[in-house]
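Enquirer: from the sequence below, what's the structure:
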Amino acid sequence: MSRTFTLDDLKRILLEGSGAPDGADLDGDILDTEFTDIGYDSLALLETTSRVEREYGIELDESLVGDASTPRALLDAVSAHLQAQPA
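Expert: Here you go, the predicted structure:
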């Protein structure tokens, strides 16, 4: 069974784990905006990826996650991992 990971999923997990940064508009066009420009630091991303791993039952490569500096990059990385899982 292949699950999907959407921008709405990412926003929900970001908000649950790290809250909303002051002045951040997660409802805007954030796909290609650096996480740091949205207001999320590396600790927030570690918490986010940890929550993704638990919720989706996957293990993400640390270097892959470290290279995902935008929501689009993280979505692509998680989606690729989910699609590669056996049915």
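
Enquirer: going forward, measure contacts and count neighbours with C-alpha atoms only.
Expert: Fine.

Enquirer: tell me the contacts of the closest residue to S69 other than its chain neighbours?
Expert: Computed as CA to CA, 6 or more residues apart in numbering, the closest residue to S69 that is not its neighbour in sequence is E34, at 5.5 Å. Residues in contact with E34 (CA atoms under 8 Å, 6 or more residues apart in numbering) are S69, T70, P71.

Enquirer: again with L45
Expert: L14.

Enquirer: which secondary structure element contains S63?
Expert: helix 62-67 (DSSP states H and E).

Enquirer: so which elements touch the helix or strand following that helix?
Expert: Per DSSP H and E, the first helix or strand lying C-terminal to helix 62-67 is helix 71-84. The contact analysis (3 or more CA pairs under 8 Å, 6 or more residues apart in numbering; DSSP states H and E) places helix 71-84 against helix 7-18, helix 62-67.

Enquirer: could you also give me the structure for this second sequence? I'd like to compare it with the first:
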Amino acid sequence: MSEQKFTVENLKRILREGAGADEGVDLDGDILDTDFEELGYESLALLETGGRIEREYGISLDDDIFVDNRTPRSLVAAVNEYFKDLVAP
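Expert: Take a look at the predicted model:
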């Protein structure tokens, strides 16, 4: 079984599809360490994003994932940890 990988590009696509993008934010810029709130994504948008990630990747995320992971870099790493847990013996 090949290991799945969730990337910042995957996240940006899901954010755009689910909640759009704030006019003042360039998601193609250096956003890895920018808080989601600063990017214009508040709780409802993040709930939608989490649901889309779960459906698309067939995983179940903890309810606190966006509380514990406030930036794209942190969220991508956390989602990739779920994949590691799925293939762990």
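
Enquirer: what would you report as the TM-score here?
Expert: Taking TM-score structural alignment, normalised by the length of the first structure as the basis, the two superposed chains have a TM-score of 0.93; 87 aligned residues with a CA RMSD of 1.2 Å.

Enquirer: that older thread, of the helices and strands packed on helix 71-84 of the first structure, which stretch is the most buried?
Expert: Among these, the stretch with the highest mean neighbour count (mean count of other CA atoms under 10 Å) is helix 7-18, at a mean of 16.

Enquirer: mean per-residue distance, the helix or strand just after it versus the second structure.
Expert: Where DSSP H and E defines the elements, the next helix or strand beyond helix 7-18 of the first structure is helix 35-38. Helix 35-38 of the first structure differs from its equivalent in the second structure by a mean of 0.6 Å after superposition (mean CA distance after the TM-score superposition for the first structure).

Enquirer: in helix 35-38 of the first structure, which residues are buried?
Expert: Neighbour-count burial for helix 35-38 of the first structure, counted by 16 or more other CA atoms under 10 Å, picks out F35, I38.

Enquirer: with stretch 20-32 of the second structure instead?
Expert: A21, L27, I31.

Enquirer: circling back: between the contacts of E34 of the first structure, which has the most around it?
Expert: P71 (20 neighbours; other CA atoms under 10 Å).

Enquirer: so what does it match up with in the second structure?
Expert: Under the alignment (TM-score structural alignment), P71 of the first structure pairs with P72 of the second structure.

Enquirer: ok, that match to A88 of the second structure distance?
Expert: 24 Å (CA to CA, to the nearest Å).

Enquirer: OK, contacts around the aligned partner of E23 of the second structure in the first structure?
Expert: Matched across to the first structure, E23 of the second structure falls on D22, judged by TM-score structural alignment. The contact partners of D22 of the first structure, by CA under 8 Å, 6+ apart, come to G39.

Enquirer: thanks a lot, see you next time.
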